[in-house]
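A.B. asks: pasting a predicted model and its sequence here:
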Amino acid sequence: MHGPAMSGWLLMVLSAGTGAYCLARLRSDSKAARSAAGGEAVMGFGMAAMALPAAVVTPPAWGWAVFVAVFGGGALRALWLSRTSTHHLHHLVGTLAMVYMAITMAPGGAHDGHPQHSPGGLPLLTGVLLVYYALYVLRAGAALIPVPTTASTGGGPATPPRPPGAGAAGWGARPELALACRLSMGIAMFAMLLTV
């Protein structure tokens, strides 16, 4: 496997792994954390399905309509939940970006038995989404860098504060792992948008 097929496999594995970890985060004691983890799990598995190399499974012509329906529903949910949490605005952008990619990558016909894709999306919208995800990835990556504490607190790297109601300190409730998953999905989204 070389080139686009290898990229598709890597994106699929990264997204599926992230979705699986988000499923583990559903055990949190916090309702807000469970809600965010559920949306992120759907996003991770949806991105994995969309990134599956076409050399392995050619999606049916109606498959992209399923992506639009699932992520359109996710966008409505994120819009509703954004009333109480600004993090859901990021989910809204992500689900709408998935709807956009599903529409722009929908098969447009066949030539010699191979599906053809539409020539691409709107360059301005694609560019705006690429800038958004580039900034998001930089911000999330910077948040993962340990910040040294002052000498009065004993030194050593500081750990990110636990969100209120994060529950037990098990590996599924660690905020830095949740942030690393969001970083991974941001990178995967940026890579997928480059193909539009």
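C.D. replies: Looks like it arrived, so ask away.
A.B. asks: going forward, measure contacts between C-alpha atoms and count neighbours the same way
C.D. replies: Noted.
A.B. asks: nearest residue to residue 46 in space, please, no chain neighbours.
C.D. replies: Nearest residue to residue 46, sequence neighbours excluded (Cα to Cα, 6 or more residues apart in numbering): residue 67, at 7.6 Å.
A.B. asks: who's in contact with whichever strand or helix holds the one you found?
C.D. replies: Here residue 67 sits within helix 63-81, counting by DSSP states H and E. Contact partners of helix 63-81, identified using Cα atoms under 8 Å, 6 or more residues apart in numbering, comprise 39, 46, 88-89, 91-93, 95-96, 98-99, 102-103, 105-106.
A.B. asks: what do you get if the cut-off is 7 Å, keeping everything else the same?
C.D. replies: Contacts of helix 63-81 from elsewhere in the structure, counted by Cα atoms under 7 Å, 6 or more residues apart in numbering, are 88, 89, 91, 92, 95, 96, 98, 99, 102, 103, 106.
A.B. asks: got the buried residues for it?
C.D. replies: 64, 67, 68, 70, 71, 72, 74, 75, 77, 78, 79, 81 (16 or more other Cα atoms under 10 Å).
A.B. asks: among the contacts of helix 63-81, which one sits closest to residue 50?
C.D. replies: Of all the contacts of helix 63-81, residue 50 sits closest to residue 102, with 8.1 Å by Cα to Cα.
A.B. asks: what comes up buried for whichever strand or helix holds residue 128?
C.D. replies: Assessed by DSSP H and E, residue 128 sits inside helix 123-144. Buried residues in helix 123-144, counted by 16+ other Cα under 10 Å: 126, 129, 130, 133, 136, 137, 140, 144.
A.B. asks: for comparison:
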Amino acid sequence: MHGPASPGWLLVALCAATGAYCLLRMRSSVEEQRSAAGGDALMGFGMAAMAVPAAAFTPPSWAWPAYAAVFGAAALRALWAVRGSRHHLHHLIGTAAMVYMAVVMAASPGSGHQGHGGAGVPSVTGALLLYFTGYVLLTGVRLVPGSVAVAASGGQPGWRDRPELARACRLSMGIGMVAMLLGL
């Protein structure tokens, strides 16, 4: 799934740091932050694990079906939660993308890090790339006014309750997803 080792390790670091911050967000006093933070943390750590360069570690054959099962369960949870929050729709698409990548990696010949093998961009990969590219652009645009609005509000919320930090986490995971899909 990955190219050179240096960008792969940078992606691992980005996703792991994002997952760690999302775990901290789970301690927020704001219910909405807590409810979304768990899914964000799972995505961050799952993406970090999937992004480890093949030169450093080749996962065993059972790893890809295990990823698919974990993210399939997360997708079912997100599907159930979609009725309550639009953000959960993004979680549903993200977990479905992780299931898709795990299935592709499990089906690929060799080490499991070969991806599609140069057969072109399949329509599912293309659709996911379009979605996550649009998500990154939209979230990036929303991030700038979010930081200005918090500063102008006068009161400084706790560091775990800052919506612009949550958006920044989702932006970094969206960028990571685009990178992973491009490498697939």
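C.D. replies: Everything's here; your move. No experiment lies behind these values; they were computed from the predicted model shown.
A.B. asks: by how much does the helix holding residue 128 of the first structure deviate from the second structure on average?
C.D. replies: Its matched residues in the second structure lie on average 0.7 Å from helix 123-144 of the first structure after superposition (mean Cα distance after the TM-score superposition for the first structure).
A.B. asks: mean deviation of whatever helix or strand comes next after that helix from the second structure?
C.D. replies: As assigned by DSSP H and E, the chain's next helix or strand after helix 123-144 of the first structure is helix 175-194. Superposed on the second structure, helix 175-194 of the first structure shows a mean distance to its aligned partners of 0.4 Å (mean Cα distance after the TM-score superposition for the first structure).
A.B. asks: tell me the buried residues in helix 175-194 of the first structure?
C.D. replies: Neighbour counts over helix 175-194 of the first structure (16+ other Cα under 10 Å) mark 175-193 as buried.
A.B. asks: among the contacts of helix 63-81 of the first structure, which one has the most neighbours?
C.D. replies: Within the contacts of helix 63-81 of the first structure, neighbour counts (other Cα atoms under 10 Å) peak at residue 95, which reaches 28 neighbours.
A.B. asks: need the three-state assignment for residue 56 of the second structure.
C.D. replies: Here residue 56 of the second structure is recorded as coil under DSSP: H, G, I helix; E, B strand; the rest coil.
A.B. asks: now do the one 4 residues further on
C.D. replies: Counting by three-state DSSP, the backbone at residue 60 of the second structure sits in coil.
A.B. asks: and for it, the neighbour number?
C.D. replies: When neighbours are counted by other Cα under 10 Å, residue 60 of the second structure registers 9.
A.B. asks: can you check residue 104 of the first structure too?
C.D. replies: For residue 104 of the first structure, the neighbour count with other Cα under 10 Å is 18.
A.B. asks: repeat that for residue 152 of the second structure.
C.D. replies: Residue 152 of the second structure: 10 surrounding residues under other Cα under 10 Å.
A.B. asks: kindly reformat the buried residues of helix 63-81 of the first structure as a markdown table containing distance to residue 34 of the first structure.
C.D. replies: A markdown table is the format used below for the buried residues of helix 63-81 of the first structure (distance: Cα to Cα, whole Å):
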| residue | distance to residue 34 of the first structure |
| --- | --- |
| 64 | 28 |
| 67 | 23 |
| 68 | 24 |
| 70 | 19 |
| 71 | 19 |
| 72 | 20 |
| 74 | 15 |
| 75 | 17 |
| 77 | 14 |
| 78 | 14 |
| 79 | 17 |
| 81 | 13 |
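A.B. asks: nearest spatial neighbour of residue 135 of the second structure, skipping sequence neighbours?
C.D. replies: residue 174 (6.9 Å).
A.B. asks: roughly how far apart are that neighbour and residue 76 of the second structure?
C.D. replies: Separation of residue 174 of the second structure from residue 76 of the second structure (Cα to Cα, to the nearest Å): 20 Å.
A.B. asks: with residue 3 of the second structure instead?
C.D. replies: Going from residue 3 of the second structure to residue 76 of the second structure by Cα to Cα gives 31 Å.
A.B. asks: re earlier: the helix holding residue 67 of the first structure vs the second structure, average distance?
C.D. replies: Mean deviation of helix 63-81 of the first structure relative to the second structure after superposition (mean Cα distance after the TM-score superposition for the first structure): 0.4 Å.
A.B. asks: which is the succeeding secondary structure element to that helix?
C.D. replies: Sequence order places helix 87-104 as the next helix or strand after helix 63-81 of the first structure, per DSSP H and E.
A.B. asks: tell me the angle the helix or strand just after that next one makes with helix 63-81.
C.D. replies: Remark: after helix 87-104 of the first structure, the chain's next helix or strand is strand 107-111, criterion DSSP H and E. For strand 107-111 of the first structure against helix 63-81, the angle by axes from the mean of the first three to the mean of the last three Cα atoms, to 10 degrees is 170 degrees.
A.B. asks: what does strand 107-111 of the first structure contact?
C.D. replies: If you take Cα under 7 Å, 6+ apart as the criterion, strand 107-111 of the first structure is touched by 61, 115, 116, 117, 118.
A.B. asks: cool, and stretch 130-140 of the second structure?
C.D. replies: Contacts to stretch 130-140 of the second structure, defined as Cα under 7 Å, 6+ apart, come from residues 167, 171, 174, 175, 177, 178.
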